[in-house]
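Enquirer: Pasting the sequence and the predicted coordinates here, then a few questions.
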Amino acid sequence: MPSHTSDHSPWRIFFAFLRLGLTSFGGPVAHLGYFRQEFVIRRQWLSERGYADLVALCQFLPGPASSQVGMALGFSRAGYAGALAAWAGFTLPSALALILLAQGVAHHGERIPSGLLHGLKVVAVAVVAQAVWGMARSLCPDRLRITLMAAAACLVLLLPSAAGQAAVIVLAGLVGLVCCRVPRDGTHEPLPIAIGHRAGLLWLSAFLALLLGLPILAALLPWHALQIVDAFYRAGALVFGGGHVVLPLLQAAVVPSGWVAQDVFLAGYGAVQAVPGPLFTFAAFLGASMPEPYSGWLGGMLCLLAIFAPSFLLVAGVLPFWEGLRRSRHTQAALAGVNAAVVGLLLAALYQPVWTGAIGQAPDFGLALSAFVALVFWKWSPWLVVVASASTAWLLDAAGLMG
């Protein structure tokens, strides 16, 4: 069992993730970069290899990978209370902001200055580049794994889908199993997961029971709240790739049914790009935008809990078995290949959509390069780089030098 001292306190975990929840702009790939900087480099909660293992695991699971990595980190520090603290700290800032937007300005269009929003996209380039830089140096130390990293990046760009990503990870694991050699006394540091195998099976059973049972209950019982929970739970349970991939599922669930108007949906989609934290908090905006009685704060929190519940159940259910598997030499060899592929996935994401969505002209490149130098060589805090980059882009846009 983890000791509840210092960084093992759920409150300390909550405030650590709250800082990231207030400052981690840029989407799920950038979030993984922020997590790495905070918990691997700064706090040293786990090793580079252990972090990459968690990222690889959460890439396999449906749902928001960055949020699931956060939950797993919370589990490793303080059990269930730590997982909930990590989720709440990382998720609530953007969820609360989006509920306020839904109640206030959602029907009046986007009010965030375009230059400020563009600056947040540009700084995400620097954050992801920093993650690729650091993880490649640690996890791709030889020609084989460098080649795997490059091949994974190329394949993912050629097969831009969640299924393509999963196939690349599986293929890299097979290559690692056959070709990678890991030392018998490797540097792997197991996470202190306070979840037993029996508890893991119970959580996985609960995940499947809700996934199969909620549609049946929603069809038998004409309760609006049950229909909402069913729709958002399925969206969180069945989407692979996370982030933007969930948006079509949510649109199909809430717009044709008349729960949320199309123009409100699009306004919320624009707003969610300008807030930190996980993109899945868009569910809070949609819930707050629904008709009475499930609207406002009640609807927002109901939809937020429903869409994240599958992630919690999956992480709690899979982690106990993952810990046992990854201690074997064969699993470690496969993970060596998977870890190289994870770096390749980040490298591909650095190009598409992060670079292509943010870098369109010389000032964009200059701002991204400056942010990268500040992060990697000057060791500035990520939140400070975010604020400085967004403010600079805002000023350049106001002066007519960016746009």
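Expert: Received it, and whenever you're ready, just let me know what you need.
Enquirer: From now on I want contacts and neighbour counts done on CA atoms only, so please keep to that.
Expert: Will do.
Enquirer: Quick one: residues contacting L177.
Expert: Counting by Cα atoms under 8 Å, 6 or more residues apart in numbering, L177 makes contact with H330, T331, A333, A334, L335, G337.
Enquirer: alright, now check it against this:
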Amino acid sequence: MDEAAGISAAAPARARRHPGTALEVFRTFLRLGLTSFGGPVAHLGYFREDIVVRRKWLGERAYADLVGLCQFLPGPASSQVGMAIGLQRAGFAGMLAAWAAFTLPSAVLLVAFGYAVVALGDLGSAGWIQGLKAAAVAVVAQAVLGMAKNLTPDARRATIAVGAMIGALLLPTALAQVAVIVAAGLVGLLWLPEAPSAATAPTEDEGSLVIRVPRPLAIACLATFLALLIALPIAAQATGDGTLRLGAIFFRAGALVFGGGHVVLPLLQAQLVPSGLVTHTDFLAGYGAAQAVPGPLFTFSAFLGTVATRSPAGIPGAIVALLAIFLPAALLVVGALPFWAGLRHSPVAQRALRGVNAGVVGLLAAALYTPVFTSGITSVRALAIAVAAFVALTMWKAPPWAVVIVAGAAGLLLL
């Protein structure tokens, strides 16, 4: 493969002869951003149906390879897949178009909700807010069970998950949660057996299309990622600047979260709530609202930036939070593309990743208890709403956005 080559992407000859435009990518992903409910796994299904089956921008194996890369990286997997598809289709302008179109619909809705929360003041006793908080318990519980089934299917990984949960509960700080993730990766590396070999990537004679990222650019992106991860907190502490502080919090959350949007909850909660930047009530109300909108759950950051105190709030805070939480994803996608083909076949990397994934399950289980359950279940009626929402999600396969809306209405009537 060419030194500048990134990931192989099987596609029809037509797509190779007639590359798309950023406007075409924007229109495609705007439709997805307006209709993709249900979380990152569901988003990847929507992408496959639209991009692979309907538009044939990529082949099945190429799409699976892109998904594998983005599952390996920290950050919002569905957004990263969208970025990579946009990059493949229309270059870096296409990458930006895919991200903006998929992200902005839910971000705009959550900013509007944030302004409503600010205008109405303390909503802690409002019945509909209590209903949203109860629904958040059901949504996170469903995520814990689903991830546990897929990521901790054996005794060793289940043990890693339980250890991570205990560590997160005993040491409820952002630094401790990062340490838990690192420790889970090390335990996985040393304790877990090797996984079956990954399937080989498509070859050139299968009509592959290579996403080309020059290695110097990839290395520059990775260096920028590391530099910002280290420098932003230092600069924020040295200057006391609220914008830098907010940017550092959300950049770190976007940089260190494996496993999708739900897992960002404990990192953000530990950074924003104890410091007083966001109240418990507002945090859980926004998290509940985030379930009722389409698009990536990381747009929850736009709500948090809107309602933040002692830092830029409103639209400026939303912009800072939104850009900061997604920037690591973009830098890592571009930085990893030239190196993924070799890394994805490394047994060492695979063992560490499986340990990290088990640790993520433990972190999410800890977050399910606190703050989600402890703040969301304050009465027998709230528990009844949460249980009903959980049954609707898991047994009746109701979409999360519908469950959240109904739970909010039930809270208005009952709480």
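Expert: All right, it came through fine. Note that the coordinates shown come from a computational prediction; the quantities given were computed from them, not determined experimentally.
Enquirer: Please state their TM-score.
Expert: The TM-score (TM-score structural alignment, normalised by the length of structure 1) is 0.67; 351 aligned residues with a Cα RMSD of 4.7 Å.
Enquirer: Need the counterpart of Q269 of structure 2 in structure 1.
Expert: Under the alignment (TM-score structural alignment), Q269 of structure 2 pairs with H244 in structure 1.
Enquirer: For that match, grab the count of nearby residues.
Expert: 15 (other Cα atoms under 10 Å).
Enquirer: Against R42 of structure 1, how distant is the closest residue to it other than its chain neighbours?
Expert: Computed as Cα to Cα, 6 or more residues apart in numbering, the closest residue to H244 of structure 1 that is not its neighbour in sequence is L279, at 7.3 Å. From L279 of structure 1 across to R42 of structure 1, the span is 25 Å (Cα to Cα, to the nearest Å).
Enquirer: Could you tell me the end-to-end distance of stretch 165-177 of structure 2?
Expert: End to end - Cα to Cα - stretch 165-177 of structure 2 spans 10 Å.
Enquirer: these two touch, right, F90 of structure 1 and G277?
Expert: Yes: with contact defined as Cα atoms under 8 Å, F90 of structure 1 counts as touching G277 (6.1 Å).
Enquirer: Can you name the element that comes right after the top helix by length along structure 2?
Expert: Assignment by DSSP state H gives helix 77-120 as the longest helix of structure 2. As assigned by DSSP states H and E, the chain's next helix or strand after helix 77-120 of structure 2 is helix 127-151.
Enquirer: So which elements touch that next one?
Expert: Where contact means 3 or more Cα pairs under 8 Å, 6 or more residues apart in numbering; DSSP states H and E, helix 127-151 of structure 2 is packed against helix 280-290, helix 347-367, helix 374-376, helix 380-394, helix 400-414.
Enquirer: what's the shortest one aligned against in structure 1?
Expert: In other words, helix 374-376 of structure 2. Residues 356-358 of structure 1 are matched to helix 374-376 of structure 2 when aligned by TM-score structural alignment.
Enquirer: Go through the matching stretch and flag the buried ones.
Expert: A358 (16 or more other Cα atoms under 10 Å).
Enquirer: do stretch 42-59 of structure 1 as well
Expert: Buried residues in stretch 42-59 of structure 1, defined by neighbour count with 16+ other Cα under 10 Å: 45-59.
Enquirer: Mind checking which of these are in strands?
Expert: Using DSSP state E, no member of the buried residues of stretch 42-59 of structure 1 falls within strands.
Enquirer: Closest one of those to A166 of structure 1?
Expert: Compare each of the buried residues of stretch 42-59 of structure 1 with A166 of structure 1 using Cα to Cα and the shortest gap goes to Q59, at 7.6 Å.
Enquirer: Not counting its neighbours along the chain, what's nearest the aligned partner of V69 of structure 1 in structure 2?
Expert: Under the alignment by TM-score structural alignment, V69 of structure 1 pairs with A77 in structure 2. In this structure, A77 of structure 2 finds its nearest non-sequential neighbour in C70, 5.1 Å apart by Cα to Cα, 6+ apart.
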